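**Q** Would you be able to build a 3D model of this:
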Amino acid sequence: MLDSELIRRHTSQLIRGRYWAREPLGHGGLGIVYSGWDEELQRPVAVKRLLPEVSYNKKHGEAAWNEAQSLAKVTHPNIVTLYDFGRDEEGVFFIMELVQGQELEEWLVGGPLPVEDFYQLAQQALAGMATAHIHGILHLDLKSSNLMVSRSVANMLQLKILDFGLSKFQPNTDVSEVIQESANMGSIYYSAPELIQMQRIDHRADLYSLGHVFYHALTAAPAFASLPMEEVLVAHLYQDPPQLRTLRPDLDPAICHWVHRFLHKDPALRPESAEAALRDLMLIRSHLFRPEASNFSSPLCIVVSKDWNLVPSDLLPFIDKRVTFTGKLEHQDGVVRLVLSGIERAKELTLPTTPDTDLFSTYLQ
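**A** Prediction:
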């Protein structure tokens, strides 16, 4: 329950002679977020106030500085903008862009995202994190409640990434404290195995968390939501989530495979970067590799890895059983050629691609 006296103090004084905190928008164990107003620039803002006992706690104070420094370095339309930061007699405060919308976690109570909305969500999340990673900033607390979504006037999904409080986390920090804090805040459903095992962490820990956000968005539930809380961390280490295709048979096989790549326990098997994952997603979405219609009665998904070997074995369940692959894939002058032989016919497909493409898909209708 919010402390009415604390709210009265927060909303009755001008911060730095220009910012008002007005109505509480939300609160948690660390602080309260208010709608606010910037008297100098005459614009709405969000005012985030840490609780007094949090403001003067060394660990949380360092996290606040981390968040402020991280946000100050990054300007991106999908990352909340920091306007000001400081400390006064009431403790630490952030003055930020006022983001309208709803937490993705709440949004998904109404059901999984439609495919087009998912593409928009994933593209914006990856674009924002690619920029953060380029600046050397890790988020390390990506989860559905840290993504704010809304609709534009054109009915497009819009996303903002919030809360960089655990950003720039260093491996020599007490990981056990972060894990305990994550469990308390709900992040446990999105925690990377290397974080749980107190191993070296890099940008691919964020990609693992994003993969679980994407899984949540497509199924309306975290991947391990059916497990008791005490088993979730173990599942991140040793258990694979149910295949998306079994839960959403309407989904494109290529997008299912794309999401599951984020969920590998081994960071080396995940996408190499947010930028690379975004490039792959754009290829899938654009259907760049869709050839002319053929006489197959059901869709056939062909996915080729960048080493130009035969189709990976984990994708074979998605391949039409009437088709076998013969010979080797040939790559020359930006073109991949493969020979498909079926029961009734054989056909050579020429598929445009580039040598550094991680993934592409094509469909025979």
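**Q** use CA for all of it now, contacts and neighbours both
**A** Fine.
**Q** check which helix or strand covers residue 159.
**A** strand 157-161 (DSSP states H and E).
**Q** and the helix or strand following that strand, what does it pack onto?
**A** Once strand 157-161 ends, the next helix or strand along the chain (criterion: DSSP H and E) is helix 175-185. Counting contacts by 3 or more Cα pairs under 8 Å, 6 or more residues apart in numbering; DSSP states H and E, helix 175-185 is packed against helix 193-196.
**Q** Just say helix, strand or coil for the spatially most central residue of the chain.
**A** Centroid-nearest residue in the chain, with Cα atoms, centre = their mean: residue 210, separated by 2.9 Å. Reduced to three states with DSSP: H, G, I helix; E, B strand; the rest coil, the structure at residue 210 is helix.
**Q** Quick one: residues contacting it.
**A** Going by Cα atoms under 8 Å, 6 or more residues apart in numbering, residue 210 touches 142-143, 190, 262.
**Q** circling back to that earlier point, and for the strand holding residue 159, what's in contact with it?
**A** Under Cα under 8 Å, 6+ apart, the answer for strand 157-161 is 77-80, 99, 117, 120-121, 124-125, 128, 146-152.
**Q** Please provide the structure for the following sequence as well, for comparison with the first:
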Amino acid sequence: MPDRLGRYVIEGEIGKGGMGVVYRARDERLGKIVAVKVLLDAETVGSEARIRLRREAQAAAILNHPAIASAYDYDEQNGTPFIVYEYVEGKSLDLVIAEEKLSPAKIAGIAGQIAAGLAYAHERGILHRDIKPQNIMVTSEGQVKILDFGLAKRTSLALVRSNGQRLEGTTVETVPGTIVGTVQYMSPEQITGEMLDGRTDIFSTGILIYEMASGKNPFEGRSFGSTVGKILSLDPPPVSAYSPEIPQGLQEIINRCLKKSRDERYPSARMLRDDLEKLRASASSPQEPDRYPGLCGALIPRAVARLSLVLLQILYLGIYGAALYHHGAVFTAIAQGLAFFSGGGLLKEIGTPRLWTTAFLVTGCCGIPVRLHLIASVGFDDPETGLQFRKLFPALLMLDEIWALSPFLLLGKWPPGLTLICVVLLAYLPFTHRNLVRNAYAEIWQ
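**A** This is a model prediction of the structure:
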């Protein structure tokens, strides 16, 4: 084990594969813990392994999604290439399956995050081609991370979004007679060396869902040949043969993913994610304790949550417009309130009401583009809306709590008690906003 690679100080070994080893390391400059993937023997593995490692780094570098492990760096030291990834603290999916009997809600939640990450990659022309439990990490908070894009390829076949839009990538061909991937998780077309599209990863995801539900690989045979034969010609036993409690909806999702003909599978990973989200919502129960907070059942249907989010942004834009139009009355009332509570001393320290007017005008002008952005994100169902909102929420909370003071505009027009109720409701509204986003984009909120 090397002591260091570049600026990364090696602290220990995480795991080892056929051609590579992954170390836990510390970034000497930033002081953060990272994972460093290195070829086992850079001198003997050959150029193909180097190309694969570089391809993995390039694929991971352009993918920025909560369900995909982020790549930070790629470098070489003394002829040894290595990739630096974010360090994921958790268990691989094979260990999760071995240690825990997963409920249908948890299965749908984990699989939904995998499908969301694959949809993001596919829509950027990247196939994984080696989806298997060892390449899926699940953190203690329930966040899924897809690892190892070493077999990733760009595709020329059309990929399909949930809205039916077709996307094109660049051309790639698999050399006839070669097999890349892990055979127990390959699609029929991957085994036969055909040109691939995103539906090959959907087939592999179906195998993962089957394993999470039953604890068994549906195609595993006693030999390489028997496994290949099962994948090409035999339908797996129904999951209910191993787990009678599995809902019919989950069985139908698995069956569609594992169709031999890719034309009969889900046309896109995003459509698979949508079905898994519906299943998760119906299978979850508020009374069921869930170790994975990101996978709990939605209390509000996703369509209703999305519509409510759009209407909420319009409401905020209306508040901004009314308050800015009547800003003189609003800020005079605020100044009077501050003077009342501070005996005039505070106003002398912080300046005249014009300062408050300027501050609120600036925050209002900042709030308008944020609201328009959220309307567009929710309206077009941007898959990253949950992550974007989670990052925006602290600043958005401050902005919304400031604007909760806007009902002071009504002082002298409405009874003081009613005005106070409006202020309290507006102060609570950001938390309602947050809950709506969590219901609409639960699988990538974490």
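**Q** what TM-score do we get after superposing?
**A** The TM-score (TM-score structural alignment, normalised by the length of the first structure) is 0.69; 267 aligned residues with a Cα RMSD of 1.9 Å.
**Q** Just send the contacts of residue 210 of the first structure back as TSV, with distance to residue 54 of the first structure too.
**A** Shown next, in TSV, are those (distance: Cα to Cα, whole Å):
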residue	distance to residue 54 of the first structure
142	21
143	22
190	24
262	34
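**Q** residues in contact with residue 111 of the first structure?
**A** Listed by Cα under 8 Å, 6+ apart, the contact set of residue 111 of the first structure reads 219-220.
**Q** no wait, residue 208 of the second structure
**A** So residue 208 of the second structure contacts 111, 132-133, 217 (Cα under 8 Å, 6+ apart).
**Q** Among the residues you listed, which ones are in helices?
**A** Using DSSP state H to define helices, the subset of the contacts of residue 208 of the second structure located there is residue 111.
**Q** correct me, but residue 210 of the second structure touches residue 216?
**A** Yes. Counting by Cα atoms under 8 Å, residue 216 is a contact partner of residue 210 of the second structure at 7.3 Å.
**Q** quick one, which of the two is more surrounded?
**A** Ranked by neighbour count (other Cα atoms under 10 Å), residue 210 of the second structure and residue 216 place residue 210 first, with 25 against 16.
**Q** Return the residue of the first structure aligned against that one.
**A** Under the alignment (TM-score structural alignment), residue 210 of the second structure pairs with residue 215 of the first structure.
**Q** where does that match fall, helix, sheet strand or coil?
**A** Classification of residue 215 of the first structure by three-state DSSP places it in helix.
**Q** One more: residue 45 of the second structure?
**A** Criterion first, three-state DSSP; result for residue 45 of the second structure: coil.
**Q** residue contacts, it?
**A** By Cα under 8 Å, 6+ apart, the contact list for residue 45 of the second structure reads 19, 39.
**Q** The same query, at a cut-off of 10 Å, please.
**A** Taking Cα atoms under 10 Å, 6 or more residues apart in numbering, we find residue 45 of the second structure in contact with 19-20, 39.
**Q** One more: residue 199 of the first structure?
**A** Neighbour list for residue 199 of the first structure: 171-172, 175, 193 [criterion: Cα under 10 Å, 6+ apart].
**Q** Residue in the second structure paired with it?
**A** Structural alignment (TM-score structural alignment) places residue 199 of the first structure against residue 194 in the second structure.
**Q** For residue 177 of the second structure, see how far away its match is.
**A** In this view, residue 194 of the second structure and residue 177 of the second structure are 9 Å apart by Cα to Cα, to the nearest Å.
**Q** Show me what residue 231 of the first structure lines up with in the second structure.
**A** With TM-score structural alignment as the criterion, residue 231 of the first structure matches residue 226.
**Q** Its match sits in which helix or strand?
**A** Here residue 226 of the second structure, judged by DSSP H and E, is contained in helix 224-233.
**Q** ok, now residue 422 of the second structure?
**A** Here residue 422 of the second structure sits within helix 416-440, counting by DSSP H and E.
**Q** how close does residue 217 of the second structure get to residue 231 of the second structure?
**A** From residue 217 of the second structure across to residue 231 of the second structure, the span is 11 Å (Cα to Cα).
**Q** Find the residues that touch each one of these two.
**A** Here residue 217 of the second structure and residue 231 have 184-185 as joint contacts, going by Cα under 10 Å, 6+ apart.
**Q** So those two - more neighbours on which side?
**A** The neighbour comparison of residue 217 of the second structure against residue 231 (other Cα under 10 Å) goes to residue 231, with 25 against 16.
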